[in-house]
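# sequence? don't have it. structure:
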């Protein structure tokens, strides 16, 4: 997998956005404009964390494999092996889904 060749630095988190729904439950095809931006993603790699004022590493609050909620704007697009991923700072991630 591409993300094994890429390790985020500091408190950055590499995510893969979930795909947008292209068909409604009733079977109607949705045009791209009405699909909206997907704000859910899966964490694929995390950095070690940021260093606090005392010099201790504050670990990232999410783990690889967790599903997270992203802000509508922000993040840096990264293309790895022809696939789109996004880099966010740990503090920018709005929350994570729990089972």
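Now that the structure is in, tell me what you want to look at. What you see is a predicted model; the values in this text were computed from it and never measured.
# From here on, just use CA atoms for contacts and neighbour counts.
Noted.
# hang on, isn't residue 88 packed against residue 13?
Yes: the pair residue 88 and residue 13 qualifies as a contact (Cα atoms under 8 Å) at a distance of 5.3 Å.
# So between the two, which is more surrounded?
Between residue 88 and residue 13, residue 13 has the larger neighbour count (other Cα atoms under 10 Å), namely 29 against 20.
# The one helix or strand residue 88 maps to: what's the following helix or strand?
Assigned by DSSP states H and E, residue 88 falls within strand 83-89. Counting by DSSP H and E, the next helix or strand C-terminal to strand 83-89 is strand 95-96.
# Check which helices and strands that following strand sits against.
strand 67-69 (3 or more Cα pairs under 8 Å, 6 or more residues apart in numbering; DSSP states H and E).
# What's the first helix or strand after the strand it packs on?
Going down the chain from strand 67-69, the next helix or strand is strand 76-80, by DSSP H and E.
# Against which helices or strands is that following strand packed?
strand 83-89.
# Which elements pack onto the strand it packs on?
Using 3+ Cα pairs under 8 Å, 6+ apart, strand 83-89 is in contact with strand 12-17, strand 76-80.
# Put this next to the first one:
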């Protein structure tokens, strides 16, 4: 295990996660975090020369449509459904 996690790191992570860990849980967390870091080190050994960075394993294109305003010309019909209106807008109770 090349990555050794100390007690201070476990305490800090526990504070960030708002966890109260027992001594047994701290020891187990140290082992788990060490294994995770070892696996990351193993992944860093891979040869990625010539591999293009990607954000998703499948090619993804933007599926969103352009944001086009529509239906704003029919203010009178929209306001016809309002219980109260004032100066061409919905009138609602004051909230503080």
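Nice, thanks for sending it over. All figures in this text were calculated on a predicted structure; none of them were measured in a lab.
# TM-score for these two?
For this chain pair, the superposition-based TM-score is 0.16 by TM-score structural alignment, normalised by the length of structure 2; 32 aligned residues with a Cα RMSD of 4.6 Å.
# if we can go back for a sec, which one of the helices and strands packed on strand 83-89 of structure 1 lies nearest to residue 50 of structure 1?
Between residue 50 of structure 1 and those, the shortest separation by Cα to Cα is 8.8 Å, and it involves strand 12-17.
# quick one: the closest one to strand 83-89, angle?
If you take axes from the mean of the first three to the mean of the last three Cα atoms, to 10 degrees, strand 12-17 of structure 1 sits at 140 degrees to strand 83-89.
# ok, how many other residues are close to the closest residue to residue 86 of structure 1 other than its chain neighbours?
With Cα to Cα, 6 or more residues apart in numbering as the criterion, residue 86 of structure 1 has its nearest non-adjacent residue at 4.5 Å, and that residue is residue 77. By other Cα under 10 Å, 14 other residues sit near residue 77 of structure 1.
# same question, residue 40 of structure 2
11.
# And for residue 75 of structure 2?
Residue 75 of structure 2, neighbours per other Cα under 10 Å, totals 11.
# Could you measure from it over to residue 14 of structure 2?
Distance from residue 75 of structure 2 to residue 14 of structure 2, counting by Cα to Cα, to the nearest Å: 55 Å.
# cool, and residue 86 of structure 2?
Residue 86 of structure 2 is 55 Å from residue 14 of structure 2, by Cα to Cα.
# The two: who's more crowded?
When residue 86 of structure 2 and residue 14 are compared for neighbours, residue 14 comes out ahead with 15 against 9, by other Cα under 10 Å.
# where's that one relative to residue 30 of structure 2, distance?
11 Å.
# Which strands and helices lie in contact with the helix or strand hosting residue 34 of structure 2?
Taking DSSP H and E as the criterion, residue 34 of structure 2 maps to helix 23-44. Under the contact definition 3+ Cα pairs under 8 Å, 6+ apart, helix 23-44 of structure 2 sits against helix 7-16.
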